[in-house]
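Q: I'd like to go over a predicted model; first the sequence, then the structure.
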Amino acid sequence: MWSVSAIVGLLIAGIILGILGRLFAPGRQDIPFWLTILAGIVGALVGNMLAGWTGVANTAGFDWWRHIFQVVVAVIAVILAASLYPRARTRA
C-alpha cells in the first residue's frame, strides 16, 4: 500500500520531471498542466524501473543515471502526450 508521503513525493517528482520534460522536448507542447504532471509521474516510475533493470538504481552518492533515465522517459512521455492530446478547436 502506498503511504501519503510516497504519494506526495511522487506528485512532486511528477511536477519537476514534467516541467523538465517540457523544457527538453522539441517544439511546442500544447497540453494542460495536469497532463504534464502525469507525464512526469510516468517518467519517475518508468525511469526507476529502467534504473533497477540496469543495476544503477541504488548507487553510492547521487543517482545520476536514475535521474537521467527519469528525465529521458519524461521527455518521451511529454512528446507522446502532446501528439495524442486533442488540439483546441478554432472558432469560426
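A: Noted; the coordinates are in hand. Residues are numbered from 1 along each chain as shown.
Q: alpha carbons only for contacts and neighbour counts from here, please
A: OK.
Q: residues contacting the residue nearest the centre of the chain?
A: Closest residue to the average C-alpha location of the chain: Gly40 at 2.1 Å, with C-alpha atoms, centre = their mean. Contacts here follow C-alpha atoms under 8 Å, 6 or more residues apart in numbering; on that basis Gly40 touches 13-19, 21, 74, 77-78.
Q: Okay, and which of those map to strands?
A: Among those, no member falls in strands (DSSP state E).
Q: How many neighbouring residues does Val71 have?
A: Applying other C-alpha atoms under 10 Å, we find 23 residues neighbouring Val71.
Q: what separates it from Ala39, distance-wise?
A: 10 Å (C-alpha to C-alpha, to the nearest Å).
Q: for comparison:
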Amino acid sequence: MLGLIVSLIVVGLIAGALARLLVPGKQDIGILPTIVVGIVGSFVGGFLGYLIFHKDKANGFFQPSGIVGSVIGAIIVLLIYVRVSGRHTVRH
C-alpha cells in the first residue's frame, strides 16, 4: 500500500511537471498543487484510455502508455484549472 502511494506521488509529480512545461503561460502553483494536478490527471488519463481502448491496469501499473496518458490527463486538468482560476486582468 505504501508503494502505491509513493508511486502515485512520483507519477503525479512527473505528469504535473510535464503538463506545466507543455501548457503555455505562467501557472502560479507550487509543488503540492502540481502533484495533485498530476495525480488527478493520471485518473483522467486512465479513464479516457479505458473509454477509448477498453483496457485497464491489468497489464501492469507502470507502462509508457500510462505515463503518456497521465501527462495528457494532467494537461487537461491544468487547462481546466487555469481557466477556472484565471486571473481577471485589465486590458487596455
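A: Okay, I see it. Model, not experiment: these values are computed from the prediction.
Q: which residues do Val71 and Ala39 of structure 1 both contact?
A: If you check Val71 of structure 1 and Ala39 against C-alpha under 8 Å, 6+ apart, the residues they both contact are 17, 21.
Q: just to revisit the earlier point, the residue nearest to the centre of structure 1: which element?
A: Assessed by DSSP states H and E, Gly40 of structure 1 sits inside helix 33-54.
Q: quick check, distance from that helix to the centre of its chain.
A: 4 Å (C-alpha atoms, centre = their mean, to the nearest Å).
Q: what does stretch 30-38 of structure 2 give?
A: 9 Å.
Q: Could you tell me how many residues sit around whichever residue in structure 1 pairs up with Ile31 of structure 2?
A: Aligned by TM-score structural alignment, Ile31 of structure 2 pairs with Phe33 of structure 1. Other residues within reach of Phe33 of structure 1, judged by other C-alpha under 10 Å, total 12.
Q: How about the contacts made by Phe33 of structure 1?
A: With C-alpha under 8 Å, 6+ apart, Phe33 of structure 1 has no contacts at all.
Q: Name the residues that touch stretch 46-65 of structure 2?
A: 66, 69-70, 73.
Q: Would you state the helices of structure 1 in chain order?
A: Taking DSSP state H, the helices of structure 1 run over residues 4-24, 33-54, 64-84.
Q: Show me what Gly18 of structure 1 lines up with in structure 2.
A: Using TM-score structural alignment, Gly18 of structure 1 lines up with Gly16 in structure 2.
Q: Leaving aside the residues adjacent along the chain, what's closest to that match?
A: Spatial nearest neighbour of Gly16 of structure 2, excluding adjacent residues (C-alpha to C-alpha, 6 or more residues apart in numbering): Gly38 at 4.0 Å.
Q: ok, the contacts of Gly40 of structure 1 vs Ser5 of structure 1, which is closest?
A: Taking C-alpha to C-alpha as the measure, Ala13 is the one of the contacts of Gly40 of structure 1 closest to Ser5 of structure 1, at 12.0 Å.
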